[in-house]
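Q: Coordinates only, no sequence provided:
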């Protein structure tokens, strides 16, 4: 079964990859790896998931926002590589969670993206990771996640 079919079976369709909002490119392939710029939390309709965990965004909504970042990461992989079959391994995710000083569940939030990678890519979706709390993110979004992916030539 294809990765896109697996996602579709779980009600997830890949959107058109988001364009950069500043002076950078969405992804760079170099030395057998694909480095994907941070993808921000966007709803399927393109609206932003904004707010602060520990204040006006619930843990459940934060997890869903991280999953949406993961969906956009996969969409960027497909666009950059031409086919998701070129993904050999998700190596690392870097998660940034807009959160209050006393919010400490950043790892649970970023699980939204981590769990999606394992769902989509199986064992090749298991990865190293960071989950960091920050006091603000671009455009006021709740979550931003970047990735390093090992690719087949």
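A: Looks like it came in fine. Small disclaimer: the values here were computed from a predicted structure and weren't measured. Numbering: from 1, shown residues only.
Q: switch to C-alpha atoms for all contacts and neighbour counts from now on
A: OK.
Q: Just to be sure, residue 115 is in a helix?
A: Yes - counting by DSSP: H, G, I helix; E, B strand; the rest coil, residue 115 is part of a helix.
Q: show me the contacts for it.
A: If a contact means C-alpha atoms under 8 Å, 6 or more residues apart in numbering, then residue 115 has no contacts.
Q: One more pass at 10 Å, please.
A: 66-67, 70, 122, 125-126 (C-alpha atoms under 10 Å, 6 or more residues apart in numbering).
Q: give me the number of residues near residue 109?
A: By the criterion of other C-alpha atoms under 10 Å, residue 109 has 26 neighbours.
Q: okay but it is in contact with residue 69, surely?
A: No - look at residue 109 against residue 69 with C-alpha atoms under 10 Å: they stay out of range, at 11.2 Å.
Q: hey, what's in contact with both of those two?
A: The contact lists of residue 109 and residue 69 share 63, 95, 143, where a contact means C-alpha under 10 Å, 6+ apart.
Q: Alongside the first one, take a look at this:
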């Protein structure tokens, strides 16, 4: 029955943004079989890039967590588009891959990416529990603080 996840989102006060078009020569997601592969999402809010800089220098860990949550909201927008607007079709969040633009010696990448992981569980419950990795890097496109891609199983 369509609408259970949308009703849950409303209860949580979470709004999923509209899916955006890719910024280069790629597609925002690919469906193959029952899997949807979501291209890396960055912290766009209302068409504007946020959180540009390095975690550990320009941002604290908790700012990185907030940035990861924005990336996860953008992931959900692409999943919703891939599901024809019906998030009830999500069987499971399979995997998140998280990249944190950070200074040398920063070791809290898992905490930062928890901003995305926690949102998936908040929205989907046990279906939101996933495999993942969280790594640090010296740079990300457009100098964003976080980029995350994802894999979902849908019906």
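A: Perfect, I can see it now. As the structure is a prediction and not an experimental result, all values here were calculated from the model.
Q: The aligned residue in structure 2 for residue 118 of structure 1 is in what secondary structure piece?
A: Mapped onto structure 2 by TM-score structural alignment, residue 118 of structure 1 lines up with residue 121. The secondary structure element spanning residue 121 of structure 2 is helix 109-124 (assigned by DSSP states H and E).
Q: The following helix or strand past that helix: average distance to aligned residues in structure 1?
A: Toward the C-terminus, helix 109-124 of structure 2 is succeeded by strand 131-137 as the next helix or strand (DSSP H and E). On superposition with structure 1, the average gap between strand 131-137 of structure 2 and its aligned counterparts reaches 0.4 Å (mean C-alpha distance after the TM-score superposition for structure 1).
Q: orientation of strand 131-137 of structure 2 relative to helix 109-124 in degrees?
A: Put simply, strand 131-137 of structure 2 runs at 140 degrees to helix 109-124, going by axes from the mean of the first three to the mean of the last three C-alpha atoms, to 10 degrees.
Q: For strand 131-137 of structure 2, buried residues please.
A: With burial defined by 16 or more other C-alpha atoms under 10 Å, the residues of strand 131-137 of structure 2 counted as buried are 132, 134-137.
Q: Name the nearest of these relative to residue 106 of structure 2.
A: The nearest member of the buried residues of strand 131-137 of structure 2 to residue 106 of structure 2, counting by C-alpha to C-alpha, is residue 136 at 7.7 Å.
Q: Translate that closest one into the numbering of structure 1.
A: Using TM-score structural alignment as the criterion, the counterpart of residue 136 of structure 2 in structure 1 is residue 133.
Q: so who does its match touch?
A: Taking C-alpha under 10 Å, 6+ apart as the test, what residue 133 of structure 1 contacts is 53, 95-107, 143.
Q: Now the residue lying closest to residue 137 of structure 2 once chain neighbours are set aside: which helix or strand?
A: If the residues on either side of it in the chain are set aside, residue 137 of structure 2 comes closest to residue 101, at 5.1 Å by C-alpha to C-alpha, 6 or more residues apart in numbering. Secondary-structure assignment from DSSP H and E places residue 101 of structure 2 in strand 90-101.
Q: which part of structure 1 lines up with that strand?
A: Residues 87-98 of structure 1 are where strand 90-101 of structure 2 lands, counting by TM-score structural alignment.
Q: what's the average per-residue distance for the matching stretch once overlaid on structure 2?
A: After superposition onto structure 2, stretch 87-98 of structure 1 lies on average 0.3 Å away from the residues it aligns with, using mean C-alpha distance after the TM-score superposition for structure 1.
Q: Tell me how far that stretch lies from the chain's centre.
A: In terms of C-alpha atoms, centre = their mean, to the nearest Å, the gap separating the centre of stretch 87-98 of structure 1 from the centre of its chain is 7 Å.
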